[in-house]
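**Q** Sharing a model prediction with you, sequence too.
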Amino acid sequence: MPAATRAPFTPVGRFAPSPTGPLHFGSLVAALGSWLDARSVGGRWWLRIEDIDAPRSVPGAADDILRTLEACALHWDGPVWRQSARLARYDAELERLRAAGALYACTCSRRQLLGAVGGVYPGTCRAAAHPFGPRTALRVRTDDTPIAFDDRIRGHQQQRLASEVGDFIVRRADGFHAYQLVVVIDDAEQGVTDVVRGADLLDSTARQIHLQRLLGYPTPRYAHLPLAVDAHGAKLAKSSSAPPVDRCRPGPALWAALGFLHQAPPPALRGASPAELLAWAVPAWRPERIPATAALRAPAP
């Protein structure tokens, strides 16, 4: 019989913004970096709206982000996923973790934890055997086995969760699922092979790998891009009223984002349309040129 043939490997990336305001330059950098990383190797690129934290979501922001991505010619594959439609899946995976003995209920308030050394959870409720309830925070057990990974931009990383983070929350006391849990489930179920995102999430990666291992999920490759910061070193953010990308003139923002990522677009393309810029950028994508630093000054708008 002929040898079985292996299905061709298709890289899969994603962009997962929170709908807390319009797309600004820092978010555009993350979207562009992940889009180019996928498209440069013929991969798929999913779009996921991280609206799990309903109180922070701004009405209309998700659609505004989608329209801006379309204006920038950053087109995605397949339907848009929305975390708010996937609560049952998150509950099911929480139940798997609970059944495996990986979780415990925590009644600690933020005020009680203000004195925690280095912000590390001291394990106050670990052995308390509090009953599980719909309004009880749930923490996942950790240990000090080193969790190591090689970031494609920042190089070798290692963290000991028990001593550097502590047992961390996967469901909040208000009933909302925690980011660390839902991003792991979504990445696994969307078949994401390459996570390209901002450096502010580098410290979350070991926690996510821990959950991947507990749930039997594969671990994707990671690449953490420098954050775009203002003249005072503050991260550009929707909450600090960072100016939105101009949908009527998206080309200059894309040009600036390519320069921010040290991709050096040719001067002849200054003023080009988004489609023309991306047609150049896909075959020219060189992630090794991106500085291995936590932050870079954003260009003046």
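**A** Alright, I've got the coordinates.

**Q** When you work out contacts or count neighbours from here on, use the C-alpha atoms and nothing else.
**A** Noted.

**Q** who's in contact with the spatially closest residue to Arg56 that is not a sequence neighbour?
**A** Leaving aside its sequence neighbours, Arg56 sits nearest to Thr20 (Cα to Cα, 6 or more residues apart in numbering; 6.1 Å). By Cα atoms under 8 Å, 6 or more residues apart in numbering, the residues touching Thr20 are Arg56, Ser57, Val58, Ala61, Lys238, Ser239.

**Q** The fourth one contacts Pro22, correct?
**A** Yes - with contact defined as Cα atoms under 8 Å, Ala61 and Pro22 form a contacting pair (5.8 Å).

**Q** Compare those two and say which is more crowded by neighbours.
**A** Just comparing Ala61 and Pro22: by other Cα atoms under 10 Å the higher neighbour count belongs to Pro22, 26 against 16.

**Q** Can you give me the distance of Pro146 to Gln157?
**A** From Pro146 across to Gln157, the span is 10 Å (Cα to Cα, to the nearest Å).

**Q** ok, now which ones touch the most centrally placed residue in the chain?
**A** By Cα atoms, centre = their mean, the chain has its centre lying nearest to Arg197, at 5.4 Å. When contacts are counted by Cα under 8 Å, 6+ apart, Arg197 touches Phe15, Ala30, Ala31, Gly33, Ser34, Ala223, His224, Leu225.

**Q** same thing with Thr219?
**A** Contacts of Thr219 (Cα under 8 Å, 6+ apart): Thr193, Ile209, Gln212.

**Q** how about the helices of the stretch 51-200 of the chain, start to end?
**A** Per DSSP state H, counting those that start in this stretch, the stretch 51-200 of the chain carries helices over the ranges 61-71, 87-99, 161-164, 179-189.

**Q** Grab the longest helix from the chain for me.
**A** Secondary structure of the chain per DSSP state H: the longest helix is helix 25-39.

**Q** quick check: angle from it to helix 61-71?
**A** Computed by axes from the mean of the first three to the mean of the last three Cα atoms, to 10 degrees, the angle separating helix 25-39 from helix 61-71 equals 60 degrees.

**Q** what's helix 25-39 packed up against?
**A** Under the contact definition 3 or more Cα pairs under 8 Å, 6 or more residues apart in numbering; DSSP states H and E, helix 25-39 sits against strand 12-15, strand 44-49, strand 194-198, strand 227-229, helix 250-260, helix 274-284.

**Q** most tightly surrounded among the ones you listed?
**A** Among the helices and strands packed on helix 25-39, strand 12-15 has the highest mean neighbour count (mean count of other Cα atoms under 10 Å), at a mean of 26.

**Q** to the chain's geometric centre, what's the distance from that one?
**A** On the basis of Cα atoms, centre = their mean, to the nearest Å, strand 12-15 is displaced by 10 Å from the centre of the chain it belongs to.

**Q** and here's the other structure:
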Amino acid sequence: MQPVFRFAPSPNGLLHLGHAYSALLNFDRARETGGRLLLRIEDIDATRCRPEFEAAIYEDLAWLGISWETPVRRQSEHLADYRAALDKLTALGLVYPAFESRAEIARLVAAREASGPWPRDPDGAPLYPGDAKSLSADERTRLIASGVPYALRLDMAAARHRVAGLSWNELGEGPGDERDIVPARPEAWGDVILARKETPTSYHLSVVVDDALQGVSEVVRGQDLFNATSVHRLLQLLLGLPEPVYRHHGLIRDGEGRKLSKSDRSTGLRELRAAGMTPAGIRQLVGLG
């Protein structure tokens, strides 16, 4: 079977060296294996994603010498796919609405921490501290009907009860140079958000749906998403989706060791190109020369 790879940026800013590294790795892997390279635009966040940034993605990737198959999948055009997956999880009794605002959640966490440390996910964010799971069906219906904003969360305990022996096949560089079979621990993320009232999906849900529908066989992405793979593997099994192999690569960092940001002009592809940098020079900068 022909391998399928994908590069999936969000059009909420201009690409930087870290994006170039990931895109080039996917492009090179596709060429080395005789595979296909897909480009996916992850534009679910309507408040931050802008058409000019999407146009810049195409321009910058083409300048790097990267080619991809068309048509490009834009997430905002496939909301029905994510809604169908969410409906399936809901039918399994694994989704519930939580009505606390971000400020209310922060207050709940502070109250919990008054008596000791409150658990945090691998990215450092506190786990959901609320008790929305205990609300009756009538109370949930009343709150939704009254227009209260809500997030749809995965009941992690119930989901884990359905799935045992969770792991993934890692070909790349985990935080400890982990390779081969990696045990998945999605419970470390707590009751993750799958969608919101105004948006029928989240990154976790849409990425597994997209990869399955596009036939992605090898996911090449940064180490910053290594731990999130636990959640993705859980959702794949719950939804009956195929399992790709994963290749997590090291991150390109700034001079102080921080992960690059789209606001960091010193590493932006547009600025580097304007300063006379060539595509070959970009390859050398990211260690692919």
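**A** Received it, and whenever you're ready, just let me know what you need. The model shown is predicted, which means the values in this text are computed figures rather than measured ones.

**Q** Put one on top of the other, what's the TM-score?
**A** The TM-score (TM-score structural alignment, normalised by the length of structure 2) is 0.80; 251 aligned residues with a Cα RMSD of 2.1 Å.

**Q** circling back to that earlier point, can you check which part of structure 2 the longest helix of structure 1 sits on?
**A** The alignment of helix 25-39 of structure 1 onto structure 2 (TM-score structural alignment) covers residues 17-31.

**Q** now do stretch 100-110 of structure 1
**A** Using TM-score structural alignment, stretch 100-110 of structure 1 corresponds to residues 92-102 of structure 2.

**Q** buried set for the matching stretch?
**A** For stretch 92-102 of structure 2, the neighbour count (16 or more other Cα atoms under 10 Å) marks Leu94, Val95, Tyr96, Pro97, Ala98, Phe99, Glu100 as buried.

**Q** quick one: which two of those residues are the most distant?
**A** Pairwise distances across the buried residues of stretch 92-102 of structure 2 peak at 18.7 Å for Leu94 and Glu100 (criterion: Cα to Cα).

**Q** What's the match for Lys259 of structure 2 in structure 1?
**A** Matched to structure 1 by TM-score structural alignment, Lys259 of structure 2 sits across from Lys235.

**Q** Could you give the number of residues near its match?
**A** By other Cα under 10 Å, neighbour count at Lys235 of structure 1 equals 19.

**Q** now Arg139 of structure 1: how far from Leu103 of structure 1?
**A** Using Cα to Cα, one gets 5 Å for the distance from Arg139 of structure 1 to Leu103 of structure 1.

**Q** Over to Ala31 of structure 1?
**A** On the measure of Cα to Cα, Ala31 of structure 1 and Leu103 of structure 1 end up 34 Å apart.

**Q** Contact partners for Ala188 of structure 1?
**A** Here Ala188 of structure 1 is in contact with Tyr217, Pro218 (Cα under 8 Å, 6+ apart).

**Q** which one in structure 2 is aligned with it?
**A** By TM-score structural alignment, Ala188 of structure 1 lines up with Ala212.

**Q** ditto for Ala295 of structure 1
**A** Aligned partner of Ala295 of structure 1 by TM-score structural alignment: none.

**Q** wait, Ala295 of structure 1 sits on Ala228?
**A** Yes - shown here, Ala295 of structure 1 and Ala228 form a contact pair, counting by Cα under 8 Å, at 5.9 Å.

**Q** now, which of the buried residues of stretch 92-102 of structure 2 lie within strands?
**A** Counting by DSSP state E, the buried residues of stretch 92-102 of structure 2 place Val95, Tyr96, Pro97, Ala98 in strands.

**Q** which parts of the longest helix of structure 1 are buried?
**A** Across helix 25-39 of structure 1, burial judged by 16+ other Cα under 10 Å covers 25-39.

**Q** which among the residues you listed gets closest to Pro134 of structure 1?
**A** Proximity of these to Pro134 of structure 1 (Cα to Cα) peaks at Ser27, which lies at 33.8 Å.

**Q** Enumerate every residue touching the closest one.
**A** The contact partners of Ser27 of structure 1, by Cα under 8 Å, 6+ apart, come to Pro17.

**Q** How much space separates it from Arg111 of structure 1?
**A** Computed as Cα to Cα, the Ser27 of structure 1 to Arg111 of structure 1 distance reads 32 Å.

**Q** Ala148 of structure 1 now?
**A** 32 Å.

**Q** So the two - more neighbours on which side?
**A** Between Ala148 of structure 1 and Arg111, counted using other Cα under 10 Å, Ala148 has the larger neighbour count: 14 against 7.

**Q** Now which residue in structure 2 aligns to the more buried one?
**A** For Ala148 of structure 1, the aligned residue in structure 2 is Ser167 (criterion: TM-score structural alignment).

**Q** Now render the helices and strands packed on helix 25-39 of structure 1 as JSON lines, adding distance to Leu69 of structure 1.
**A** Compiled in JSON lines, the helices and strands packed on helix 25-39 of structure 1 are given as follows (distance: least, Cα to Cα, whole Å):
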{"stretch": "strand 12-15", "distance to Leu69 of structure 1": "11"}
{"stretch": "strand 44-49", "distance to Leu69 of structure 1": "10"}
{"stretch": "strand 194-198", "distance to Leu69 of structure 1": "16"}
{"stretch": "strand 227-229", "distance to Leu69 of structure 1": "18"}
{"stretch": "helix 250-260", "distance to Leu69 of structure 1": "9"}
{"stretch": "helix 274-284", "distance to Leu69 of structure 1": "10"}
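
**Q** which residues does the residue found closest to Gly215 of structure 2 once you drop the neighbours it is linked to in the chain contact?
**A** What sits nearest to Gly215 of structure 2 in space, not counting adjacent residues and going by Cα to Cα, 6+ apart, is Val4, at 6.6 Å. Contacts were defined as Cα under 8 Å, 6+ apart; by that measure Val4 of structure 2 touches Ala30, Gly35, Arg36, Leu37, Leu38, Gly215, Val216, Ser217, Glu218.

**Q** same thing but at 10 Å, please
**A** 26, 29-30, 33-38, 211, 214-219, 244 (Cα atoms under 10 Å, 6 or more residues apart in numbering).

**Q** Enumerate every residue touching the equivalent of Ile41 of structure 2 over in structure 1.
**A** Under the alignment (TM-score structural alignment), Ile41 of structure 2 maps onto Ile49 of structure 1. Counting by Cα under 10 Å, 6+ apart, Ile49 of structure 1 touches 15-19, 62-63, 65-66, 80-84.

**Q** Noted, bye for now.
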